[in-house]
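Chemist: one predicted model, sequence on top.
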Amino acid sequence: MNAQKELDEELTEWLLDSDPSLRWRVERDLLGASDILWEATRAKVATQGFGVRLLSKQDADGQWAGGAHFPGRAELGIVVVGNPEAQPWVATSWSLSQLREWGVAAEAMGDTAERLDANCRWEYDDLPFWQGEVDVCINAMTLANGAWLGRDMSQLADWFAEHQLADGGWNCEWELGKTTSSFHSTLNALLGLLEWEQRTGDTHLAEVRHRGEEYLLERRLLHRKSTGQVVAPFVREFAEPARHRYSALRALDYFRRASEHDSTEPDARLGDALRLAVHKRHGDGTWLQDGPLDGIVWFRTEPDHGEPSKALTLQGLLVTRWLEAATS
């Protein structure tokens, strides 16, 4: 057995020894396992491990922590990561997004969508939950979550076309007069639009999504268009859960998924970001956690800063293999 094959097998075993929320993606996306196998693993997310723990925190009215984007009350048993004054990650929008990303089936959520419709309103202007509000990242999560739970989100989807900036991207501070786009906001908008398109089959906003992709591609996922300099340190900082935060690896993973959805070849302008991702790979084949992000969480799901991350390693392997296969 050569050294590379041995390393690959050790990494695979390490990744498979995971919570069901990650293991089903290892089986499906990395190993190409049969649908029967990975679907059986994904079904466990709602009954085992992280998924069932987070579902158990849901309030009777459908919310988490009594609030839409911010907790409406103090909670017992929460965990503080880093700065306790940072964004809390326990309210409804964050909890729903995490469950969706982990692969919980919509059927396992029962009547959550209806209860949120009746009981949950945004902290901004007391707007109804499924209507969204003014923040691009919040609306992107809501679009994806609504599509997952079977809501008609077409009106909120169209909001992204109406609020796309002249440079092709989005900025959560558009309401404050910002006219240039943000890497964070643009990636989150793209993720929401892709999720909505995949779940509904509605492609009438595909060109809007492609314009947003072009914003990032023109900057090679890393640089300011005006100067060519790296836009900010955050592009090099890989962390899971990523929440709303941009990184080159998270953007590469978006383009991998979008390329598969659109049946297109990888764009050559992803090369700089790929080289960064490969450079950040540790000698043992893993990617290390640069986070986690500060704030209040229900419970920890990822390692400390500097420790090997299974979620990042899976993401890194999928991205690098996809791009290497396209150029081989």
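Modeler: Arrived safely.
Chemist: contacts and neighbour counts: CA atoms only from here.
Modeler: OK.
Chemist: residue 296 - that's part of a strand, no?
Modeler: Yes - counting by DSSP: H, G, I helix; E, B strand; the rest coil, residue 296 is found in a strand.
Chemist: what count of nearby residues applies to the residue lying closest to residue 224 once chain neighbours are set aside?
Modeler: Among residues not flanking residue 224 along the chain, residue 231 sits closest, at 5.2 Å (Cα to Cα, 6 or more residues apart in numbering). Using other Cα atoms under 10 Å, residue 231 is surrounded by 16 other residues.
Chemist: included below, for side-by-side comparison, is a second structure:
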Amino acid sequence: MTQSDPVIEWLLDSDPAIRWQAMRDLTDAPQSLWLAERARVETEGWGAKLLSFQDRDGQWAGGAFLPAGFGPEEWHEHGQPWTATTFCLSQLREFGLDPSCARAKRTVELIGVNSRWEEGGQPYWQGEIEECINGRTVADGAYFGIDVSAIVDRLIGERLEDGGWNCERINGSVRSSFASTINVLEGLLEYEKAIGGTPASRQARATGEEFLLERNLFRRLGTGEPADEQFLRFLHPNRWRYDILRALDYFRASAILTGADPDPRLGEAIDYLRSRRSADGTWPLDWSTEGRVWFEIDDGPGKPSRWITLKAMRVLKWWDARAPMPA
């Protein structure tokens, strides 16, 4: 794949949040070039637009997990809202806002001072009680330079016997879920990128990965049937939800960090990903979540998605370069 590829050109003709990642992951552009493009996320396009909605106290929509004044009626009628602080931080991380820029540093500082979780009033960077939320808080905190080791230790202690996590553990669940596990794995990976992790966090990440790999990323361990047909439908932004592309992109990032070869058990998901490519070389957005957002960043379900296409192309590029040849 080169810059003359029309799909790559389509990705480059986009927002800085897409463009810098396509430059880095698909065209192998020099670091100086993609870093310069990444710096534009703060002042242009989606990144700047999302930052423009930030409250004076550093939060978004007046809350940590929920917008201020939000009631259960809206959730019932329109779905979970996505405008509060936690989802905005995760989106800025996905966009690639430079964590060393003054705006990012000031943001995480203000959130640490002013934001409290609705569940129990805990300071934001101390984490909540739910594994899915804490996994994303670890990912965001580690990315933006916050010490999240206490939350990491908590997550390590909340692992279930099958190696993964479930945010319903507190309600008695003893089996891990795909969604909870990927949220925690992404957090532990970001923590490892930031400070190298700890022996305990690396071991926890390994067991969580094994939970997904044993199930070929989407199958029930007992029956082999798909655990949820939604896992095979591509979503963006994922928020807390799981699909196999999210998992594949995680395993790619994990392997790049550690130097590991792709696990052959990813092969079925890779084949499915290839099968979903449209004739024009792009991948569609299959669905999106309901609920309040600041603005849309895709053209809608059924249409080509730059985000899905970017992730799919970099996963396949990594797999095709490193995957073991079949016997």
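Modeler: Structure's in. What do you need? These figures come from a predicted structure and were not determined experimentally.
Chemist: what's the TM between chain one and chain two?
Modeler: The TM-score (TM-score structural alignment, normalised by the length of structure 2) is 0.93; 318 aligned residues with a Cα RMSD of 1.8 Å.
Chemist: about what we covered before: can you find the partner of the residue nearest to residue 224 of structure 1 in structure 2?
Modeler: Using TM-score structural alignment, the equivalent of residue 231 of structure 1 in structure 2 is residue 227.
Chemist: give me the buried positions along stretch 6-13 of structure 2.
Modeler: For stretch 6-13 of structure 2, a neighbour-count test (16 or more other Cα atoms under 10 Å) marks 7-8, 11-12 as buried.
Chemist: and if you look at stretch 199-210 of structure 2?
Modeler: Those buried within stretch 199-210 of structure 2 under the rule 16+ other Cα under 10 Å are 201-202, 204-205, 207-210.
Chemist: and if you look at stretch 152-169 of structure 2?
Modeler: 152, 155-156, 158-160, 163-169.
Chemist: can you list those residues in JSON lines and add distance to residue 136 of structure 2 and secondary structure?
Modeler: Formatted as JSON lines, the buried residues of stretch 152-169 of structure 2 follow (distance: Cα to Cα, whole Å; DSSP: H, G, I helix; E, B strand; the rest coil):
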{"residue": "152", "distance to residue 136 of structure 2": "11", "secondary structure": "helix"}
{"residue": "155", "distance to residue 136 of structure 2": "11", "secondary structure": "helix"}
{"residue": "156", "distance to residue 136 of structure 2": "14", "secondary structure": "helix"}
{"residue": "158", "distance to residue 136 of structure 2": "15", "secondary structure": "coil"}
{"residue": "159", "distance to residue 136 of structure 2": "16", "secondary structure": "coil"}
{"residue": "160", "distance to residue 136 of structure 2": "18", "secondary structure": "coil"}
{"residue": "163", "distance to residue 136 of structure 2": "18", "secondary structure": "coil"}
{"residue": "164", "distance to residue 136 of structure 2": "15", "secondary structure": "coil"}
{"residue": "165", "distance to residue 136 of structure 2": "13", "secondary structure": "coil"}
{"residue": "166", "distance to residue 136 of structure 2": "14", "secondary structure": "coil"}
{"residue": "167", "distance to residue 136 of structure 2": "12", "secondary structure": "coil"}
{"residue": "168", "distance to residue 136 of structure 2": "16", "secondary structure": "coil"}
{"residue": "169", "distance to residue 136 of structure 2": "17", "secondary structure": "helix"}
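Chemist: for those residues, which two are the farthest from each other?
Modeler: 152 and 168 (18.0 Å; Cα to Cα).
Chemist: name the nearest residue to residue 87 of structure 1, sequence neighbours excluded.
Modeler: That would be residue 295: by Cα to Cα, 6+ apart, it lies 5.2 Å from residue 87 of structure 1.
Chemist: got a list of what the residue mapped onto that neighbour from structure 2 touches?
Modeler: Counting by TM-score structural alignment, residue 295 of structure 1 corresponds to residue 291 in structure 2. Shown in contact with residue 291 of structure 2 (Cα atoms under 8 Å, 6 or more residues apart in numbering): 75, 78-82.
Chemist: out of the residues you listed, who's the most crowded?
Modeler: Neighbour-wise, the contacts of residue 291 of structure 2 (other Cα under 10 Å) top out at residue 82, 21 neighbours.
Chemist: does it touch residue 292 like I think?
Modeler: Yes - in this structure residue 82 of structure 2 lies within contact range of residue 292 using Cα atoms under 8 Å: 5.7 Å.
Chemist: distance check, the residue mapped onto residue 127 of structure 2 from structure 1 against residue 92 of structure 1.
Modeler: Aligned by TM-score structural alignment, residue 127 of structure 2 pairs with residue 132 of structure 1. Going from residue 132 of structure 1 to residue 92 of structure 1 by Cα to Cα, to the nearest Å gives 13 Å.
Chemist: repeat for residue 282 of structure 1
Modeler: The value you get for residue 282 of structure 1 to residue 92 of structure 1, if Cα to Cα is used, is 35 Å.
Chemist: higher neighbour count, those two?
Modeler: Legend: neighbour count by other Cα under 10 Å for residue 282 of structure 1 and residue 92, higher for residue 92 (24 against 12).
Chemist: how about the more buried one, what's its partner in structure 2?
Modeler: In structure 2, the residue matched to residue 92 of structure 1 (TM-score structural alignment) is residue 85.
Chemist: what's that match in contact with, if anything?
Modeler: Residues in contact with residue 85 of structure 2 (Cα under 8 Å, 6+ apart) are 59-66.
Chemist: 7 Å - rerun?
Modeler: 59-60, 63-65 (Cα atoms under 7 Å, 6 or more residues apart in numbering).
Chemist: now do residue 131 of structure 2
Modeler: 155, 166-167, 180, 184.
Chemist: next: residue 305 of structure 2.
Modeler: 283-285, 298.
Chemist: that one -> structure 1?
Modeler: So residue 305 of structure 2 corresponds to residue 309, using TM-score structural alignment.
Chemist: how much space separates its match from residue 86 of structure 1?
Modeler: Distance from residue 309 of structure 1 to residue 86 of structure 1, by Cα to Cα: 22 Å.
Chemist: how about residue 47 of structure 1?
Modeler: Distance from residue 47 of structure 1 to residue 86 of structure 1, counting by Cα to Cα: 30 Å.
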